[in-house]
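1. A structural model of the following input is requested.
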Amino acid sequence: MLRGAARLLVAASRPRCSRFSLSQRQPLQPISSRHVSSTPSPEPTTPPSKPPRPKTALFFPGQGVEKVSMLTPWLDAFPRTAKPLIDEIDSILGYKLSAIIQDGPPRKLSLTPHAQPAIMATSILILRVLEQEFGFDTEKRVDYTLGHSLGEFAALVAGGYLSFEDGLWMTQRRADAMAAATQAAIQQYGGEYGMVAVVTEPDYLPGLISAIDEFVGNGRSISTLAAQDDDADVHPPPIDQVLIANINSKNQIVLSGSIERIKTLVAHVRQFLGHDPRAVRLKSEDPFHSPIMRPAVEVMRDILAHEKSRASGRQNSEIVVWPGKIPCVSNVTARPFESREELKDLLARQCLETVRWWDSIRYLDQECRVRRWVGIGPGKVGRNLVGKEVGMRGKDVVKGGGVWAITDPSEIEECLRGLEETEHLVDEPDE
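-> Presented below is the predicted three-dimensional model:
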């Protein structure tokens, strides 16, 4: 079945010739035996251009999708590609992350310093299987990349802005810094931290966001918070701050920070906004994208400013490659990175600032007219969020394209067949 998918992909990438171009071409003769005409030859006609294929986005998941043994199906199906890359993962990190992924226990794998590099590494392993086992040419077949929070590092690797070595190493450093920031807050302030998803009706979402901003930030932007120091006279201590960590869809946001403060905020919303949003505690014990993460921003800024690449052949070069090969959409701005310096700034800040996932999807769907969406990595959360936003009637059906996810080898054939079947569809503008 998987080899059949490989043949589909090869057929999709093979150039299509006119039916007259090869079969009726005459053999070349030596110059001396050719008849030279006195009449000028007609200008060669330009072959009609092939209709452009629908635009394609590759997206990668964030934390929370990790699963013990998630590498096993890939090792079993594609040992030639998976085994060397898994050895490389352990070598880059300096410890046996692969053993934690394969053997767990789940509690150990879900710890931020293990979960983040595990998800990022698994995502890139799946992409490498597509490239090496099925001939998938990422640069030629993909128009945009993006990733949810942690997934942005995999998106930058796929887009050619980071080597795999540098991307994985930075992911580990980021995860360590974020976990350390949580522990520092607990030691300094006490209390319980985490994240809570809030689900409401789409019509209520703008008012909900405004009310939360007013309640917790007094109108200040998250960018302002990211730039401030820890002077309590300038802003409240982190224990008193809750921020919107993610705007995931038209009806879901995620709050992050002190759990006690989040409960107070949700009660405030229920009392004064006239509706009762559903609040669900996420399993993460780290308050990602909240002011607690400010120390991690400084760690990432220092890495991006001073560390050199660890990739073979790029030693002593800057970690960030510019330009990349494929536009990559930033979590912070919901637009593609525009320069090396902007990328370094936004990548450092993104562990504190709101993940504008919904805005990113809307930008690609409405302004860039992306019609094919391919999720790469463990779990189906990303596919569900994307499908709900761009699919017809909230499903994975998109006019002129579709939404697919490759989380397991059994899903490769469906995805590649879908890409092949939509390769030559013309995206007609909406009337």
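2. rest of the way, CA atoms for contacts and neighbours
-> Will do.
3. which elements pack onto the longest helix along the chain?
-> Counting residues, the longest helix in the chain under DSSP state H turns out to be helix 164-189. Packing partners of helix 164-189 (3 or more Cα pairs under 8 Å, 6 or more residues apart in numbering; DSSP states H and E): helix 79-93, helix 112-134, helix 151-158, helix 294-306.
4. which residues are contacting the third one?
-> Going back to what we said before, that points to helix 151-158. 58-63, 120-121, 123-124, 138, 145-147, 162-164, 167-168, 171, 326, 328, 330-331 (Cα atoms under 8 Å, 6 or more residues apart in numbering).
5. here is a second sequence; please produce its structure as well for comparison:
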Amino acid sequence: MKAYVFPGQGAQFTGMGKDLFDKSPEAMKLFHEANEILGFPITEIMFEGSADDLKETKVTQPAIFLHSVILSKVMGDSFKPDMVAGHSLGEFSALVANGTLKFEDGLRLVSRRALAMQKACELKPSTMAAVLGLEDQVVEQVCEDTEGIVVPANYNCPGQLVISGEIDAVNLACEALKEKGARRALVLPVGGAFHSPLMEPAREDLARAIEETKFSKPICAVYQNVSTKAETDPERIKENLISQLTAPVKWTQSVQQMLSDGARSFIEVGPGKVLQGLVKKIDRSAEVASAEV
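-> From the prediction side, this is the model:
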């Protein structure tokens, strides 16, 4: 069985999507449509902008979403997923690819999400840190024992967990984790504490937009970050998507469940190869590849 997986923030690069735009009239049409929906020429930034331009909050998330979704559309009949999943932001791409959301609705939600997250980051200084070389349970316990807000945010693969929260609490947790034997506990250059309780204002903002958006019956199950299970009920998918901003990304558990449910090959749709690397660390025997037109 084929699982199509969609990357999240951090996978952007200068020139992303230009080959699709040049090669496919359908891609060109969708990129032009995206410029209209967003109200600014995101294609110019994607194709010609600098790395700093692409890091702008209002650009990064829509750019990755567009690259992934348009690639899946241009694949045409060769895009035949038995299941889909996306890492954080990538879940929105997955939901357009499997027919739960329309392209324009998905893009509007992603744009709203990016701006809501930026606003939440400005309310309270916060950060994230990557922890390598410890069991999940050890990291969870340290977060629980640390004063202030710090929580597990991204379960990326065994031995790689990202924590998120208040700056002081994250720094304290990093020191404690190093004492527990972490190979690394490194604060990341991010603007805020994604997938933590500090994203509650963003969750509330995005929830209103999600509630007003039509979710359809998908062509195949989506394995969501929050539940890690195969989801096909539009209302359940909607609930999980609303919870996603303040809940951890359970990528390890989602991939393990997909494997258990019969996934044999994982095809990454979008920029980069990060998810292929994570899947291989979760199960060496899994086949991985990049989507191609």
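6. thinking again about what came up before, now find how far off-centre the longest helix of the first structure is within its chain.
-> 19 Å (Cα atoms, centre = their mean, to the nearest Å).
7. need the counterpart of residue 11 of the second structure in the first structure.
-> Matched to the first structure by TM-score structural alignment, residue 11 of the second structure sits across from residue 65.
8. pretty sure that match contacts residue 379?
-> Yes - between residue 65 of the first structure and residue 379 there is a contact under Cα atoms under 8 Å: 5.0 Å.
9. more crowded one of these two?
-> Higher neighbour count among residue 65 of the first structure and residue 379: residue 379, with 23 against 18, using other Cα atoms under 10 Å.
10. doesn't the match of residue 11 of the second structure belong to a helix?
-> No - read with DSSP: H, G, I helix; E, B strand; the rest coil, residue 65 of the first structure is coil and lies in no helix.
11. neighbours of the residue lying closest to residue 193 of the first structure once chain neighbours are set aside, how many?
-> Nearest non-adjacent residue to residue 193 of the first structure, counting by Cα to Cα, 6 or more residues apart in numbering: residue 258, 4.6 Å away. Neighbourhood size, residue 258 of the first structure [other Cα under 10 Å]: 26.
12. who touches the equivalent of residue 258 of the first structure over in the second structure in this structure?
-> Applying TM-score structural alignment, one finds that residue 258 of the first structure aligns to residue 166 in the second structure. Residue 166 of the second structure makes contact with 124, 125, 126, 127, 148, 149, 150, 193 under the criterion Cα under 8 Å, 6+ apart.
13. what sits against the first one?
-> Contacts for residue 124 of the second structure were tallied using Cα under 8 Å, 6+ apart; they are 166, 198.
14. what about it, distance to residue 57 of the second structure?
-> 17 Å (Cα to Cα, to the nearest Å).
15. ok, the third one next?
-> Going from residue 126 of the second structure to residue 57 of the second structure by Cα to Cα gives 16 Å.
16. so how far is residue 238 of the second structure from the closest residue to residue 164 of the second structure other than its chain neighbours?
-> Spatially, and ignoring its direct neighbours in sequence, residue 164 of the second structure is nearest to residue 128 (4.2 Å; Cα to Cα, 6+ apart). Going from residue 128 of the second structure to residue 238 of the second structure by Cα to Cα gives 26 Å.
17. looking at these two, which one has more neighbours?
-> Between residue 128 of the second structure and residue 238, counted using other Cα under 10 Å, the more crowded position is residue 128 (29 against 18).
18. any idea what that one aligns with in the first structure?
-> Counting by TM-score structural alignment, residue 128 of the second structure corresponds to residue 195 in the first structure.
19. can you confirm its match is in a helix?
-> No - Residue 195 of the first structure sits outside any helix when classified using three-state DSSP, being strand.
20. I figured it hits residue 253, correct?
-> No - using Cα under 8 Å as the test, residue 195 of the first structure is too far from residue 253 to be in contact (10.3 Å).
21. residue 420 of the first structure: neighbouring residues, count only.
-> 18.
22. give me the number of residues near the alignment partner in the first structure of residue 231 of the second structure?
-> Aligned against the first structure by TM-score structural alignment, residue 231 of the second structure finds its counterpart in residue 337. Residue 337 of the first structure: 21 surrounding residues under other Cα under 10 Å.
23. measure residue 112 of the first structure to residue 164 of the first structure for me?
-> 19 Å.
24. contacting residues for the residue nearest the centre of the first structure?
-> The centroid of the first structure falls nearest to residue 147 when counting by Cα atoms, centre = their mean (1.3 Å). Residues in contact with residue 147 of the first structure (Cα under 8 Å, 6+ apart) are 59, 60, 61, 62, 153, 154, 155, 331.
25. nearest residue to residue 70 of the second structure other than its sequence neighbours?
-> residue 27 (6.0 Å).
26. you'd agree that neighbour is up against residue 20?
-> Yes - with contact defined as Cα under 8 Å, residue 27 of the second structure counts as touching residue 20 (6.0 Å).
27. hmm, back to that, overlap between the contacts of residue 166 of the second structure and the first structure?
-> When you map the contacts of residue 166 of the second structure onto the first structure and apply both residues aligned by TM-score structural alignment, their matches' Cα atoms under 8 Å, the shared contacts are 126, 127, 148, 149, 150, 193.
28. just the buried members of these?
-> Buried members of these, counted by 16 or more other Cα atoms under 10 Å: 126, 127, 148, 149, 150, 193.
29. might you report the residue contacts of the residue mapped onto the fourth one from the first structure?
-> Spelled out, that is residue 149 of the second structure. Taking TM-score structural alignment, residue 149 of the second structure has residue 241 as its aligned residue in the first structure. Contacts for residue 241 of the first structure were tallied using Cα under 8 Å, 6+ apart; they are 216, 217, 257, 258, 261, 290, 291.
30. what range in the second structure does the host helix or strand of residue 108 of the first structure sit on?
-> Per DSSP states H and E: residue 108 of the first structure is located in helix 106-109. Mapping helix 106-109 of the first structure onto the second structure (TM-score structural alignment) gives residues 51-54.
31. how much does that stretch stray from the first structure?
-> Stretch 51-54 of the second structure, aligned to the first structure and superposed, deviates on average by 1.7 Å (mean Cα distance after the TM-score superposition for the first structure).
32. list the buried residues in that stretch.
-> residue 54.
33. hmm, who's touching it?
-> So stretch 51-54 of the second structure is contacted by 12, 13, 14, 45, 46, 59, 60, 63 (Cα under 8 Å, 6+ apart).
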